[in-house]
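Enquirer: fold the stuff below for me.
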Amino acid sequence: MRTLDADITTLSGVGDALAAKLERLGIQRVMDLLFHLPLRYQDRTRVVPIASLRAGQEAVIEGEVTAADIVQGRRRSLLVRLRDGSGVVSLRFFHFAMAQVQQFTRGTRVRLFGEARTGSTGIEMYHPEYQLLDSVHDAPAPDDALTPIYPTTEGLTQPRLRALVKQALSMLDDTPEALPELVPAALRQRFSLMDIHTALRTLHRPPPNVTQDDLLTGAHPAQRRLIIEELLAHQLSLRQVRLDIQQDQAPALADGHTLQARFLAQLPFSLTSAQQRVLAEIGRDIERTTPMLRLVQGDVGSGKTVVAAMAALQAAANGCQAAIMAPTEILAEQHFRSFSQWFEPLGIKVAWLSGKLKGKARLDSKAKIESGEAQVIVGTHALFQPDVTFHRLGLAIIDEQHRFGVHQRLSLREKGEVAGITPHQLIMTATPIPRTLAMSAYADLDVSVIDELPPGRTPIATVAVSDSRRHEVIQRIERACEAGRQAYWVCTLIEESDALACQAAEATRDMLKEALPAFEIGLVHGRMKATEKADVMAAFKAGDIDLLVATTVIEVGVDVPNASLMIIENAERLGLAQLHQLRGRVGRGQIDSYCVLLYHPPLSDTSRERLGVMRDTNDGFRIAEKDLEIRGPGEVLGTRQTGLMSLRIADLGRDRALLDQVHALADTVMAQAPETAPALIERWLGNDRNRYGQV
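Expert: Got it, this is the predicted structure:
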């Protein structure tokens, strides 16, 4: 007997060639067809009067042919005139045979489906699907359900897909137990959820009275049922990861207050109350033997690095190592310099490891990490390569988490397990994550927010300027540099190419040198050696360089309080999060700071909206919410966050209002029906269900 779990080839008419096409759509089992939902629908359930047609409307009409002519225009076409009791419409065919011309004899009745559009004769339909009728009495009944339009692939037609789904629905009718209801009845009633069988049948064959707007916006109860179940499965999978990790043993880092007090005493500033609150939350976590899993969010300049340093000191004071991983060489180098400067007076040894560290220097660094001589280790993802062994890793700090994949975050466990312990994990990001995404992408983490900037930071005034006024912008730089200030000029490109970006930056540097001969102009780009970049950045920080031309490598981690002017070229090409990060390189001192968004007109509506948001606010969380609204969760989080990229039905941007309900449902499932969690995860994540926990 065929089952829903059977291979797709068990369906009638599916051979190896068709199975290969279906596999491209992620359809391998009969069950997969049931969850391959339509993108949209066509309404073929009623015949509408011709006079009611409007441009852009898809409809079924029926009428009598009054004329059929081959017309010569820019393109030769067959033009058929069709009339019913209400009006006249033209049918236009650019591809036709003479046999087709002969079909449309005067007086022939035709029923057809197509999209109305405005043409030279008024309302027209191009290449409609049509059926010749013997008489008005022989017309077949209209469809009894909306017609689904499925996501498809080359060589797979809509009628073929519909026929396959029809077989799968028939099998569901015959063996309903093959698709069990995984949300208990009491919870379905409490959360007003439709049963899953009714939901699937409704979405594949919606009755004529269903409002298409509801279906297109995810508002229909049938969609809501599946959206909630899918989000619930993802939520449960992340909670399972958290439970699995917290079964492990972590070192209790209970001491360290004396070392931290010595560190704070040497700082030229005091911690903000927000930093103190977040440090208390971290301190409570790492004093336990349960591994900490905490995300620290803080807007640009809120002082996350000092918080990370305090946590690293607590690890070192307890005989454990702390590793700080940054996504780029330039940010890792910045952290290495900061931590070395802070920790060496305290007797804490800081080591450095990156992909560009080669030969003896790399071997020496690895040896210090393995022996434990290096107590704090700073680097890029090279820290977690197989050939790197830690002596006793007690705390792993990941900066700018959105740049890394879920796999890399969770692979840290393996590094700690060498010594039989699981390190505490502290995740940091200066890209504020909207609450919607924090609740979803990081459901395995506790969240802390540094929601206060250090005193003395000035708001950054932002303006958008057409690149036709470039000369005015250069004059503005000249005035700033004459006043003893420094400036950035950031070059961006449409194509993500290091080589092209470097060429653009070099050309811009040359242009600015010619325009501003009195000032020292530096250059930083991704193809320079780490030492060269470090030298240029050190010279800029020391004030020896007036204007720094750079690619977006300076997005994070650069702190030059005297820099008060940021020019971002082709700003319309960047997302809000990146624009906000770049702008955050200025406004780090007590002088008035400015950001000029240089754009190339004409602007698209989306670009105009983005630049408007940047002008209106400096609040990173407001910007993040707007970024989510404009770009969607996939782009906001970055494609490496694979846990969210596999959402099949839900859309976090559209469905964020459901997340509180999903959280409450997840709490109840874990408390009252935990046995259903593995089956829910299996249904929606399939073979990917362990991806969060596997490397």
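Enquirer: please count neighbours and contacts with C-alpha atoms only from this point.
Expert: Noted.
Enquirer: got the buried residues for stretch 454-464?
Expert: Neighbour counts over stretch 454-464 (16 or more other CA atoms under 10 Å) mark 454, 457, 458, 459, 460, 461, 462, 463, 464 as buried.
Enquirer: out of those, which two sit at the greatest distance?
Expert: Within those, 454 and 464 form the most distant pair, 27.1 Å apart (CA to CA).
Enquirer: ok, now how distant is residue 60 from residue 533?
Expert: Look at residue 60 and residue 533: by CA to CA, to the nearest Å, they are 66 Å apart.
Enquirer: who's more crowded, these two?
Expert: Counted by other CA atoms under 10 Å, residue 60 and residue 533 do not tie: residue 60 has more neighbours, with 24 against 19.
Enquirer: wait, doesn't that one sit right on residue 113?
Expert: Yes: Residue 60 lies in contact with residue 113 (CA atoms under 8 Å); the separation is 4.5 Å.
Enquirer: what do the two both touch?
Expert: By CA atoms under 8 Å, 6 or more residues apart in numbering, residue 60 and residue 113 have these common neighbours: residue 44.
Enquirer: okay, now residue 318: neighbour count?
Expert: When neighbours are defined as other CA under 10 Å, residue 318 has 15 of them.
Enquirer: let's see this one next, to set against the first:
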Amino acid sequence: MSAIDSPLDQRPVNSLKGAGPRVAERLLRLGIRTVQDLLFHLPLRYQDRSRLSPLAALCPGIETWVEGQVLDAGISAGRRRSLKVWLGPVDLPTGEMAFGQGLLLRFFHFSAQQAAAFRPGERLYCYGEVRQGPQSLEMIHPEYRFQRGDPSPLSAHLTPVYPSTEGLSQRQWWALTEQALVLLERWPLAELLPPEVLAPLGLPGLNDALKFIHRPSLGTPLAELAEGRHPAIRRLAFEELVAQQASLRRLRRAAHTLAAPVLVGDGRLVGGLRASLPFQLTAAQERVIAEISADLKQPRPMRRLLQGDVGSGKTILAALAALQVVESGHQAALMAPTELLAEQHQRNLSQWLAPLGIAPVLLAGRHKGREREARRQAIASGEAQIVVGTHALIQEDVVFRGLGLIIIDEQHRFGVHQRLKLREKGRTQGLHPHQLIMTATPIPRSLAMTLYADLDLSVIDERPPGRTPVITRAVPDTRRDEVIERVRLACLSGRQAYWVCTLIEESEVLECQAAEETARELQARLQGVRAGLVHGRLKAQERDAVMGEFAAGRLDLLVATTVIEVGVDIPNASLMIIENPERLGLAQLHQLRGRVGRGAVESYCLLLYHPPLSEIARERLAIIRNLTDGFAIAERDLAMRGAGEVLGTRQSGVLQLRIAQPLRDQPLVAPAQRAADVLLDRYPEFVTPLIDRWLGEREHDGGV
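Expert: Here you go, the predicted structure:
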């Protein structure tokens, strides 16, 4: 079958007129390879281009078509060179109208040929937003076309505005999608959701929904489209959620067909650690460790996500789980994203486990030569019963004797394939290792159930006793001198402090420069205070070395970018300053704040903001001041910013939804989960095509 005759999911987008190599390359940036991909690239918003407004009826703030004739045109030198075109009514003789009473078209980017085309008397249509200028009403860079026998530009439907990339105009999007819709008439996409799934929701068919979304009829409420409430948008969101849930449920079912070692243990080591702890586990910790222990005793691999707010005590649960594994004659491995965090885990585990005769082995990138070989041999022989490491654990020559449990800390910092590599190292004689994934990033339960439906979920929703909540204050940067003095007093009294630099501009380079300048300023002003600097452009070894000095108490002040938000545990640090907190999300602010308040001393977090604050920024800072529960904060963050921003687009292995929005479409999640089960049980032939349609190469393969 040729590309021209193929179905739309196989038909390359470059088969469309106007989609040559350069345009196809730009479409590929947006993940558009086929005509079907193009159809699933939905508009951001819509414009009503069905009206032609008289010049005399214009007012600021409206977007509309106008018709007029050129009265005069010229290039203005001014502060910024621009082409100005005065437009008057078409029925007015040239020169009979004062310029201030017409409409001024202003172009800042133009060619000489373009300027010459605006001759007095030429008639044209213009579309744009009307603004109030210093002399008259204006349109800045309007769309326009000359009236030279062309038909009226008025649209018979709402006009879509597509999310785009550099080099692709809206006119090109309209031309390409117009062709795609014509092809859709000839080759409709297969309906992969049976009537018994769709009928109860009253949603339209897939092809009708696509046609409507790309060319909505006039009179359709714009708010209904913008807020995703229209049935056509709900139909696509629902199908995408069904595909996602079917993918995750298929993974879950496949995992249940695999065999895993049954790790019962005799309770000797677990009991020994419990007896030696200087604190009691909370009820939440007891509940979670019971869930993990029960999973390890099953003949199928555990796949559990453990969520716990900063300081909630996840590491002790990891230790208890690892001891149950060791009691059963197997090894446990804990993989952390940085050497600093791996060393921290190894240090904590060693303190707890040394009295039991167990010495966790650390394997990191800095281990070279004979030292590395000795550690590698200890892992291969089984002498190393508990192994802690970074990406070094997944290198080819690292072999385990009997890996029964994999614990992955801050899993979103690892790519999917890195996690799979570690899992494969535990496959022996047809058995697969158990997996425990830990995160201190609070994810609202509604979102976790949508994105991690292939995992069992455990939540530590209780703080250990004795942890003093961090006192949070918002301080304008006009009081910067007072804040610096407070840092000086804290450090000279034997405490440690963080100073976190963020910028309004989204630039890691500029952010690092700001951190360097802040470090120089603070070092000059804080005589006697030992300061260090870490940021994202330092090599990992350099960054870890500075963090190690801070952890050892040889530095009093750490100036940093947001690279420190996860995993740093310095009980002596009791003061944190966060510059420009108004540009960070609530969850990130809470993570940063969690670096202090880890000891028994009263701790403070000062949010050094730049006034004036927007209404949203004021609301965000008020939330972080008044709430200390990470899950409550995450729910508010999700409501304010949406799932994409809360999770961050860089999360490796977290499925990115194209159309559905977990918060907006929450009412569709439960029906989508039921529909996914119906497909898997009764229509298995639809499952793979549906997943391929929506997820393709992005299918969540986080490890069966």
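Enquirer: quick one on the thing from earlier: got CSV for the buried residues of stretch 454-464 of structure 1, with secondary structure too?
Expert: Formatted as CSV, those follow (DSSP: H, G, I helix; E, B strand; the rest coil):
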residue, secondary structure
454, coil
457, coil
458, coil
459, coil
460, strand
461, strand
462, strand
463, strand
464, strand
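Enquirer: nearest to residue 413 of structure 1 among these?
Expert: Of all the buried residues of stretch 454-464 of structure 1, the one with the least separation from residue 413 of structure 1 (CA to CA) is residue 454, at 33.9 Å.
Enquirer: what residue in structure 2 is paired with that closest one?
Expert: Matched by TM-score structural alignment, residue 454 of structure 1 corresponds to residue 464 in structure 2.
Enquirer: which residues touch that match?
Expert: Residue 464 of structure 2 is in contact with 281, 282, 311, 312, 313, counting by CA under 8 Å, 6+ apart.
Enquirer: in structure 1, what residue corresponds to the second one?
Expert: In structure 1, the residue paired with residue 282 of structure 2 is residue 272, using TM-score structural alignment.
Enquirer: my guess is that match contacts residue 307. True?
Expert: No: taking contacts as CA under 8 Å, residue 272 of structure 1 lies outside contact range of residue 307: 10.6 Å.
Enquirer: settle it for me: which of those two has more neighbours?
Expert: Set residue 272 of structure 1 next to residue 307 and count neighbours by other CA under 10 Å: residue 307 wins out with 19 against 16.
Enquirer: what sits against that one?
Expert: 275, 278, 279.
Enquirer: please report how far the last one lies from residue 493 of structure 1.
Expert: With distances defined as CA to CA, the gap from residue 279 of structure 1 to residue 493 of structure 1 amounts to 39 Å.
Enquirer: and the second one, by the same measure?
Expert: With the distance defined as CA to CA, residue 278 of structure 1 ends up 38 Å from residue 493 of structure 1.
Enquirer: next one: residue 703 of structure 2 from residue 609 of structure 2, what distance?
Expert: According to CA to CA, residue 703 of structure 2 and residue 609 of structure 2 sit 43 Å apart.
Enquirer: of these two, which one has the most company?
Expert: Taking neighbours as other CA under 10 Å, residue 703 of structure 2 and residue 609 compare with residue 609 leading, 22 against 18.
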